[in-house]
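S.K.: from the sequence below, what's the structure:
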Amino acid sequence: MRVTGMVQGVGFRWMTKRVADQLKIRGFVQNLWDGSVYIEAQGPALNMAKFAAAVKASPTPSGRVATYEEHVLDKDFPYDEFQVKY
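M.R.: Have a look, this model is predicted:
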């Protein structure tokens, strides 16, 4: 996933992690140099749908998602948890 808008400096990554942990989603969230946020996530289909909805709505009240892109990767990655990357 890649989102743009008011997604940096508003707690977006940490609230995304909180949602991911609640839904047992594994992967990571990371700020990108262009002001967007990149998320790589995996988990059960129903939980992924809930996670995507939360990301689109912005998991933090101070944030605002202007654009949302989602690309499905062909393989699973061996994530043990959801991490915030710097």
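
S.K.: going forward, measure contacts and count neighbours with C-alpha atoms only.
M.R.: OK.

S.K.: give me the neighbour count for the spatially closest residue to Lys24 that is not a sequence neighbour.
M.R.: The shortest distance from Lys24 to any non-neighbouring residue, by Cα to Cα, 6 or more residues apart in numbering, is to Gly43 (6.8 Å). The number of residues packed near Gly43 is 17, by other Cα atoms under 10 Å.

S.K.: Gln83 too?
M.R.: Using other Cα under 10 Å, Gln83 has 21 neighbouring residues.

S.K.: and it, what does it touch?
M.R.: Taking Cα atoms under 8 Å, 6 or more residues apart in numbering, we find Gln83 in contact with 17, 26-29.

S.K.: one more to put side by side:
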Amino acid sequence: MNENVRLTAWVRGRVQGVGFRWWTRATALETGGVAGYVSNLADGRVQVVAEGDRPSYDRLLDWLRHGDTPGRVDGVTEIWGDPRGGYEGFQIR
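M.R.: Predicted coordinates for the structure are as follows:
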């Protein structure tokens, strides 16, 4: 049985203006059953908010940290919580 969770992750490094949000959306959609969004923050980080089953997001985090991402990832900080709902698909904001 899969546990539904909400993942909020902040990715720092050279992650804006390099196709990182597009790559994150495509990667998230590969996991299936994905709902949420990815957006640029004013301080240069990218925020990922996603809801679904925990194993899918463990894989997404692994890709964010160790995958062949556009740009350069210096670190990822994440928090886990209860899903809130309200997302349809996975969007770039």
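
S.K.: just to revisit the earlier point, and the contacts of Gln83 of the first structure, which two are furthest apart?
M.R.: Arg26 and Val29 (10.1 Å; Cα to Cα).

S.K.: what's the match for Asp21 of the first structure in the second structure?
M.R.: Under the alignment (TM-score structural alignment), Asp21 of the first structure pairs with Leu29 of the second structure.

S.K.: hmm, which of the contacts of Gln83 of the first structure are the buried ones?
M.R.: Buried members of the contacts of Gln83 of the first structure, counted by 16 or more other Cα atoms under 10 Å: 17, 26-29.

S.K.: among the residues you listed, which are in helices?
M.R.: Lys17 (DSSP state H).

S.K.: before we move on, the earlier item: give the equivalent position in the second structure for the residue nearest to Lys24 of the first structure.
M.R.: Here Gly43 of the first structure is matched to Gly52 in the second structure, going by TM-score structural alignment.

S.K.: surely its match meets Ala28?
M.R.: No. Counting by Cα atoms under 8 Å, Gly52 of the second structure sits too far from Ala28 to count as a contact (10.6 Å).

S.K.: which neighbours do the two share?
M.R.: Contact criterion Cα under 8 Å, 6+ apart; residues shared by Gly52 of the second structure and Ala28: Val34.

S.K.: list of residues touching whatever helix or strand the match of Asp21 of the first structure lives in?
M.R.: Per DSSP states H and E, Leu29 of the second structure falls inside helix 20-31. Helix 20-31 of the second structure is contacted by residues 34, 37-40, 46, 56, 59-60, 64, 69-71, 90-92 when judged by Cα under 8 Å, 6+ apart.
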